[in-house]
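> using only what follows, build the 3D model:
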Amino acid sequence: MSAGIVALLDDIAALARMAAASLDDIGAAAGRASAKAAGVVIDDTAVTPRYVTGFSPQRELPMIRRIAVGSLRNKLLFILPAILLMSQFLPWLLTPLLMIGGTYLCFEGAEKIWHSLRGHETTGQQAAQEAVEGERTQEREDQMVNGAIRTDFILSAEIMVISLNEVANEPLLSRAIILIVVAIAITALVYGVVALIVKMDDVGLYLADKKSGAVATLGRGLVTGMPKVLQALTVVGVVAMLWVGGHILLVGTDELGWHGLYGLVHHLEEGVAAAVPTGGAFVGWLVNTAASAVVGLIVGAVVVAVMHLIPSKKH
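From the prediction side, this is the model:
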């Protein structure tokens, strides 16, 4: 009897070790998948704060919570089942789907640059007029939240497809678990950071009013610095869109058999990395990133021209 119990305990211990190893593998794979989607995550974090700008401070966090719930619903209920089925039965569609999403990111980044150069940014007078007309009612809040969730759907789809592409060789159940972990972790990260960014000026006001000395100075610095942080985030978001979109297109063309462009970029990256004795790998990565951003800008500019310039000439 004792021998049987010992054998049973050994089996349980072996199963526990296997389960722990599986969890470690899933955690590592989820980490790799999340890292691959980092550029889109940065863009998602940079885009969202503008949807709650202009509302009362009391409504900012509830709005962010509603957007986060909508984002998680997008990922888990709609995007995840669709891409899992596709990866199981139509895996050859993943690369073209990624490239379509990458082209959209390039278009978004180039369009933001185009509008910035054209001076189409909303003026203070226009913003004030919109605030008076909208009066920030519940209906207006619902419109902004729904708009944010729709925008998030595209970015979430790109995050999930990029993540899936990283773990495409895993079994179906492992893929599903990894993507669920990625969806929850990235949603919590993005909207946690968004909430922190949005409320940072309120924290600064509190410190400036209630405290003194260095703490009050820190508070005033937060109040004056947050608009610059938000502006910098906008720039980072645009660069991230061009970089990620361009890199997706480079890798996609290589996987589809058109090796020339990706081969050239890879050759430049390796050459620079080998020529720099210290930090060569990082410098090589910068070369790859810059080349990807250039490709993204060129592709995005072509799409912007097709979508905006050519139709206007017809009129």
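> switch to C-alpha atoms for all contacts and neighbour counts from now on
OK.
> can you list contacts of the helix or strand that contains Val69?
According to DSSP states H and E, Val69 maps onto helix 57-73. Outside helix 57-73, the residues that touch it by C-alpha atoms under 8 Å, 6 or more residues apart in numbering are 52, 141, 145-146, 148-149, 152-153, 156, 183-184, 187-188, 191, 194-195, 198-199, 202.
> got the angle for the following helix or strand past it vs helix 57-73?
Heading C-terminal from helix 57-73, the first helix or strand you meet, by DSSP H and E, is helix 80-89. Counting by axes from the mean of the first three to the mean of the last three C-alpha atoms, to 10 degrees, helix 80-89 lies at 20 degrees to helix 57-73.
> next up, for comparison:
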Amino acid sequence: MSVGLIALLDDVAGLVKVAAASLDDIAGQAAKAGVKAAGAVIDDAAVTPNYVHGFTADRELPIVGKIAWGSIKNKLLFLLPAALLLSLFAPWVITPLLMLGGAYLCYEGAEKVFHLFAPHEAEQHEASLEPASLASTSLEDQKISGAIKTDFILSAEIMTIILAAIDVENFWTRAAILAVAGIGITIAVYGAVALIVKADDFGLLLARKGRTQTGRASGRFIVKAMPGFMQVLSLVGTAAMTWVGGSIVAHGLYEFGFDGPEHIIEAAAHWAQAALPSIAGVAGWFATAAVDFVFGLVLGAILIPIAGYIIAPAWRTIKHALPRRA
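All right, here's what the predicted structure looks like:
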């Protein structure tokens, strides 16, 4: 009896070691895959604070929390199973879906640029897409909804990059790595966003209650610097949205045999690396991002009238044709 118990305990210990090794491997693979998606993660962190800008301090963290929860649901409930199933049964669908998402990002980025240079015309365009709600919480709800939609596309890119970087055959291990990486990235992104949007409140507290002159001066500097920093971050977020969308569409076109945009992007990167060999990697990245941005901006500008005169009227017609709920 005692020998059987010892053997059973030995088997349990062996299973625990295997499980621990598997968990360690999952965590390691998730971290490695997350690094490969760093570019899209940075874009996500830069874009999100735009949706919190303009609200009172007491609503900032709740809004970030709602967007973060929407991001978790995007990744775990929709994108993770979709990515795994599509990779198994219809891998050819992934690229067209990503291209649609990239085109949406280009449209969003171009619309923000349009609003910057022609606010009146941009507001008319936005009003033509969907009638505004009169509910008191409509602006907050619309901002959260818009942020979650944008996060869905950026998260789709992140999850696709992670899936491509996973070097594991087992289906469930791949699912676990995707889940761990997705949750970890969401915590990192929205933790950073929460710190950014509350930095001015921290600065104000430090300016008022700092124990030293240096601490109070630092608080005043943070308070004065944050409006400019948020403006810069807003511009970076718009640029990031546009260049990520342009990159997705250009790469998708390349996979379908339309390699013109991809060749221009590669030529720009090689030229920048040759012109600045001491910082070749950084120069190549900036050149690639710049051409991606221009390509995405042009595509988005083309999509603005298409959205206003074709997609929105068609969508309204479909909605009116559907039976209304009581």
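> any idea what the TM-score is?
Once superposed, chain against chain, the TM-score is 0.78 (TM-score structural alignment, normalised by the length of the first structure); 291 aligned residues with a C-alpha RMSD of 3.3 Å.
> write the ChimeraX selection for whichever of the contacts of helix 57-73 of the first structure are buried.
In ChimeraX, this line selects whichever of the contacts of helix 57-73 of the first structure come out buried by 16 or more other C-alpha atoms under 10 Å:
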select :52,141,145,146,148,149,152,153,156,183,187,191,194,195,198
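> in the helix holding Val69 of the first structure, what counts as buried?
Neighbour counts over helix 57-73 of the first structure (16+ other C-alpha under 10 Å) mark 60-61, 63-64, 66-73 as buried.
> now stretch 13-28 of the first structure
Using 16+ other C-alpha under 10 Å as the test for burial, stretch 13-28 of the first structure gives 26-27.
> and that stretch against the second structure, how far off on average?
Average distance, stretch 13-28 of the first structure versus aligned residues of the second structure after superposition (mean C-alpha distance after the TM-score superposition for the first structure): 4.4 Å.
> now stretch 189-197 of the first structure
When the second structure is overlaid, stretch 189-197 of the first structure sits 2.1 Å from its aligned residues on average, using mean C-alpha distance after the TM-score superposition for the first structure.
> what about the closest residue to Ala269 of the second structure other than its chain neighbours, helix or strand, and which?
Leaving aside its chain neighbours, Ala269 of the second structure sits nearest to Gly284 (4.3 Å; criterion: C-alpha to C-alpha, 6 or more residues apart in numbering). Using DSSP H and E, the element containing Gly284 of the second structure is helix 280-306.
> can you list the buried residues in that helix?
Of the residues in helix 280-306 of the second structure, 280, 283-284, 286-301, 303-304 count as buried by neighbour count, 16+ other C-alpha under 10 Å.
> other SSEs contacting that helix?
helix 94-117, helix 213-255, helix 260-275 (3 or more C-alpha pairs under 8 Å, 6 or more residues apart in numbering; DSSP states H and E).
> and Ala40 of the second structure, which of those helices is closest to it?
With C-alpha to C-alpha, the closest approach to Ala40 of the second structure among those belongs to helix 213-255: 7.4 Å.
> what about that closest one, how far off from the first structure?
Counting by mean C-alpha distance after the TM-score superposition for the first structure, helix 213-255 of the second structure comes out at 1.2 Å.
> that helix packs against which elements?
On a contact count with 3+ C-alpha pairs under 8 Å, 6+ apart, helix 213-255 of the second structure meets helix 38-47, helix 94-117, helix 199-209, helix 260-275, helix 280-306.
> quick one: which of those is nearest Ile158 of the second structure?
Closest to Ile158 of the second structure of those, according to C-alpha to C-alpha: helix 38-47, at 6.2 Å.
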